[in-house]
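Novice: Below: sequence and its predicted model.
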Amino acid sequence: MRVHLVDGTYELFRYHFSPGNRDPERGAARGVVHSMLQLIDDGATHVGVATDHVIASFRNDLWPGYKTGEGVPAELLAQFPRVEEALEAAGFCVWPMVQYEADDALGAAARQAIRDPQVEQVVICTPDKDLAQCVTEDGRIVQYDRRRQVLIDHDEVIAKFGVLPESIPDYLALVGDTADGFPGLPGWGARSTATVLSHYRHLEHIPDAVGQWEVSVRGSAKLAATLADNRDLALLFRRIATLADDVTTFDHLQQLRWSGPTAAFPAIMGELGGEHLVARAEELQRRHDQA
């Protein structure tokens, strides 16, 4: 069995800002429903979709510059509850996040799903670098960029970032993440960070004194001094970049099994201008019932 976990927030942004979106009030929500039905058409059976019901999370209490909904178009924000309602009516398991983020739900669900021996693989459908920390060496948890049709496995994470998946939060703590709104430490770039973390793996293993370093990095004296002076800040950034593991998602795999459209689906899709998706969902349901 393969479990697909989808970043609904990413999907909503992707469809809203698509050059082909001519309906800014409803087009993104309609596009996400279409995308999820396509996932079923492609063979997915067990699917969970996580969304940021509100953009702010507990991380905003940790760092004042952390991302908020500021700057997000109002017509896009208004579609979050609409797409959640539409996906549930389409028969999908949906996790709208308030205190936590969609990424937290995806990570928690992946870890929970993989504990079940029935699950051969968990596919986290998002290109978001934060989820790279969940990828496993045995290939049982991978990422998949559906837009580019690129699989991101253990080797690909190392090739892209220069560190193991387990070191991704440490990596982001040092280099920063402009999309999430925390700056990292001055001078720590992608190359120097990868070189140091490929050896030490985690922040607490990096010595304060550059004379104790077992790797050679350009500007190492300054980097070591910066880390020594800002270690607590780096650890805070790592906490921000680490996916929470106490998010409630599902209790049993059966909850993730696509159940087909409900009686509410036609009316909701009518409001979203997606009447054509009703027949498609019903056809997919017939196929699944016959399988």
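Specialist: Sure, I can see it.

Novice: Going by C-alpha atoms from here, please, whenever you check contacts or count neighbours.
Specialist: OK.

Novice: Spell out the residue ranges of the strands in this structure.
Specialist: Secondary structure of the chain (DSSP state E): strands at 2-7, 46-52, 93-97, 121-125, 141-145, 150-152.

Novice: any idea how far Ile141 is from Leu131?
Specialist: To Leu131, Ile141 is 10 Å away according to CA to CA, to the nearest Å.

Novice: One more: Ala102?
Specialist: 10 Å.

Novice: neighbour-wise, which of those two wins?
Specialist: Ala102 (28 against 23; other CA atoms under 10 Å).

Novice: got the strands of the chain as a markdown table, with mean neighbour count and distance to Ala173 columns?
Specialist: What follows is the strands of the chain, written out as a markdown table (neighbours: other CA atoms under 10 Å; distance: least, CA to CA, whole Å):
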| stretch | mean neighbour count | distance to Ala173 |
| --- | --- | --- |
| strand 2-7 | 24 | 22 |
| strand 46-52 | 25 | 22 |
| strand 93-97 | 22 | 23 |
| strand 121-125 | 24 | 22 |
| strand 141-145 | 23 | 21 |
| strand 150-152 | 17 | 21 |
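
Novice: In TSV, list those along with distance to Phe182.
Specialist: Formatted as TSV, the strands of the chain follow (distance: least, CA to CA, whole Å):
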stretch	distance to Phe182
strand 2-7	21
strand 46-52	19
strand 93-97	21
strand 121-125	24
strand 141-145	24
strand 150-152	24
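
Novice: With respect to Pro81, which of the ones you listed lies nearest?
Specialist: Closest of these to Pro81 is strand 93-97, at 8.4 Å (criterion: CA to CA).

Novice: what about the helices in the stretch 101-250 of the chain?
Specialist: For the stretch 101-250 of the chain, the helices defined by DSSP state H, counting those that start in this stretch occupy 102-114, 154-161, 168-175, 190-200, 220-229, 231-241.

Novice: and here's the other structure:
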Amino acid sequence: FGFASMLVKILTDYGPKATVVVWDAGSSGRKEVYSEYKAQRSSRPDLLREQWPHLEPLVDAFGYRNLKVDGYEADDVIASIAEQAKTQDPPIAVMVVTGDRDAYQLVDDQVSIMTTSRGITDTRVYDREGVIDRYGIPPELVPDFIGLKGDTSDNIPGVPGIGDKTAADLLQRFGSLETVLDSIDEISGAKRKQNLTEHSEDARLSKHLATAKRDIPLNGLDVAEFVSEPPDRSRLRDVFREFELRDPLRRLEEALGSAEAAAPAPVTERALFARPREGTLTDVARIVADAEVALAIRTPDTPEGALFGDNQQWRFGVYADSTEELVIGQCARPEELVAAVAARPVIAHDAKSLGQVPSHLVHDTEVAAYLLEPARRAYPFRELCEERGLATDVEDGAGADARLMQALAAWQREEVRGRGLTDLLMEVELPIVRILREMEQAGVKLNTEGLHAISERVKTEADELERQIFELAGVQFTLGSPRQLEEVLFGKLGLSRKRRGKTGYSTDARVLQAIRSEHEIIPRIERWRELTKLAQTYLDALPLLVDPGSRLHTTFNQTAATTGRLSSNNPNLQNIPIRTPLGREIRACIIAEPGHLLVSADYSQVELRLLAHIASENVLKEIFGRGEDVHTATACRVFGVEPEQIDPAMRSKSKMINYGIVYGLSAYG
């Protein structure tokens, strides 16, 4: 992601310039001079190692050149390119994009440095004055600077006890490393003198290691003749989609122009240019009985809906690819359209939103997009089409949506088949669409009287906490105001300030936890916040959302979690706390109808069982074979205690470790 983002930024900010990406292919003899050079660096993380083979082809797709020179570091190759560029007539200006600060030694009238600040795309360009402003020394003294202070990233030793400021001060005073070493008697501080005397050769070695070589062979590269090829737009889009680099892809298409960057859609033109006819639900019912139809609908509150009818009508489009029929019209409710298509094979986008899931749903473009890109935040239909080059110049409306849906589905089916996901889509995900819609329609019974009783009790406790907080603070204030709370805690009571934000010092949960032991007011504030949040979010809000039968209807999201789990919203019932007594009381107010039961069922640590099987992990197999709790067993190993000594907090931490490994946790985070 970072590498692709930087390449996109270069293209966006500077256009298609002659660009070369240089790779390390040796140490330029530095390891022979100093065996500990870069010795502290660990091997690449597994995730980075897996991505590494794709980086050079990505550079090719941008139209840039990859360059390695056997035996030499990339820094020296870059320095030699910059040196060659300066000797041209006229000289060629060079910008070096790097995160290594030893490259600042290259800066002059013809060479500038772009480096990242906060985040990949937050960059700064340094010229000579910029280097002086940052380090207090000119670029040509950067090797001397590193000679004095060292460079931990390359394991260059420098002189102990000398940091950036001291190194800059010494060079400003004496002008060079050699002059500093010749003038030790004039330098203040006994320890500093001792270190400079004892480590003078380390300083000279460090300067040598930090000095860029500017005369290495460049494998025939002639800077004067070098030009970049045009970006391979189709290839770039495919690579970015493969690795789910959506934000870089968006910025890339903005740079190249979305229409130009779009790959040709793998569909016939007739799918996008069928002639629509205004019709009715009766016309929909007359479409060939076994024809697969793409079904799109626009809500009454869209601009298109406002143009037709009385804002109570829904605009629809139904497209049959096999017969090239496209019917557009309006209906009072989406369910009427579903009834009109009857048992025909249906393609839809978010079929649940139709109110009634078609009886023969054969493809859902939202669900398919989720299977292809599970880490994506959302799956807007037109956005998906635009990414495939399908919606760049067609009209807006339900009719266009229906035609585009057929085209998008055709591409998705090929992708799903190619990735071996067809069975998952057809046998698991699509049937779940119908089940979830039925669950939403059925809703759950809510014990509103029970919630009201809890709410009254919570209000009483919160009022008492508020009284105690005001008494401890010695002043009344708006407890829900972070600004006023900040003034009380850090101004009036003088508690420790931990983190400053844009508008003042933070009083969030992490800060309160950190200063909990400083004053008895803090636990009361934390409890008050817990109670008021539960009251506002659940105790007072949920009873207002029930239907006349006291049933609560949430929306289940099938395409929200990368792990494949469901989520819910409007309201979010899954966020009701389960680990606190009050949260469990609220959950207990979701009840079954008389004569029925609510059954809770869950797989028993299914991910870890799969891990044990796939990895042939014998320890896990033995734990499961003995019927033991795997999290307790892990806790025993982590904390070195017996099972009976494991408390809930220790088990919870071990559970995080176990599941973290399954979902990508590593030594690097």
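Specialist: Received the coordinates, thanks. Values in this document were obtained by computation on a predicted structure and should not be read as measured data.

Novice: So after superposing, what's the score?
Specialist: The TM-score (TM-score structural alignment, normalised by the length of the first structure) is 0.70; 248 aligned residues with a CA RMSD of 3.4 Å.

Novice: what residues do Ile141 and Leu131 of the first structure have in common as contacts?
Specialist: Ile124 (CA atoms under 8 Å, 6 or more residues apart in numbering).

Novice: what about the residue lying farthest from the centre of the first structure, distance to Ala225 of the first structure?
Specialist: What lies farthest from the middle of the first structure is Gly211; by CA atoms, centre = their mean that is 38.4 Å. Using CA to CA, we find Gly211 of the first structure at a distance of 11 Å from Ala225 of the first structure.

Novice: now swap in Leu174 of the first structure and tell me
Specialist: 13 Å.

Novice: which of these two has more neighbours?
Specialist: Between Leu174 of the first structure and Ala225, counted using other CA under 10 Å, Leu174 has the larger neighbour count: 30 against 14.

Novice: can you tell me how far the equivalent of that one over in the second structure sits from Pro248 of the second structure?
Specialist: Superposed on the second structure with TM-score structural alignment, Leu174 of the first structure falls opposite Leu148. For Leu148 of the second structure, the distance to Pro248 of the second structure (CA to CA) stands at 40 Å.

Novice: Contact partners for the residue nearest in space to the middle of the first structure?
Specialist: Nearest residue to the geometric centre of the first structure (CA atoms, centre = their mean): Asp103, 4.0 Å. Shown in contact with Asp103 of the first structure (CA under 8 Å, 6+ apart): 7, 50, 130-131, 243.

Novice: likewise Tyr64 of the second structure?
Specialist: Applying CA under 8 Å, 6+ apart, the residues near Tyr64 of the second structure are 18-21, 228-229.

Novice: Tell me the residue in the first structure aligned with it.
Specialist: Using TM-score structural alignment, Tyr64 of the second structure pairs with Phe92 in the first structure.

Novice: Quick check: that match vs Gly260 of the first structure, distance?
Specialist: 8 Å.

Novice: same deal with Gly184 of the first structure?
Specialist: 44 Å.

Novice: OK, contacts around the aligned partner of Asp145 of the first structure in the second structure?
Specialist: Here Asp145 of the first structure is matched to Thr115 in the second structure, going by TM-score structural alignment. Counting by CA under 8 Å, 6+ apart, Thr115 of the second structure touches 97-99, 123-125.

Novice: Distance check, Val278 of the first structure against His16 of the first structure.
Specialist: From Val278 of the first structure to His16 of the first structure the distance is 21 Å (CA to CA).

Novice: Rebuild the contacts of Thr115 of the second structure as JSON lines, extending it with distance to Trp52 of the second structure.
Specialist: Supplementary listing: those in JSON lines, determined by distance: CA to CA, whole Å:
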{"residue": "Val97", "distance to Trp52 of the second structure": "19"}
{"residue": "Thr98", "distance to Trp52 of the second structure": "18"}
{"residue": "Gly99", "distance to Trp52 of the second structure": "18"}
{"residue": "Thr123", "distance to Trp52 of the second structure": "23"}
{"residue": "Arg124", "distance to Trp52 of the second structure": "26"}
{"residue": "Val125", "distance to Trp52 of the second structure": "27"}
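
Novice: In three-state terms, label Ile297 of the second structure for me.
Specialist: Put simply, Ile297 of the second structure is strand when judged by DSSP: H, G, I helix; E, B strand; the rest coil.

Novice: quick one: what helix or strand has the nearest residue to it once chain neighbours are set aside in it?
Specialist: Nearest non-adjacent residue to Ile297 of the second structure, counting by CA to CA, 6 or more residues apart in numbering: Phe316, 4.2 Å away. Using DSSP states H and E, Phe316 of the second structure maps to strand 314-320.

Novice: Please report the distance of Ile78 of the second structure from Ile137 of the second structure.
Specialist: In terms of CA to CA, Ile78 of the second structure sits 22 Å off from Ile137 of the second structure.
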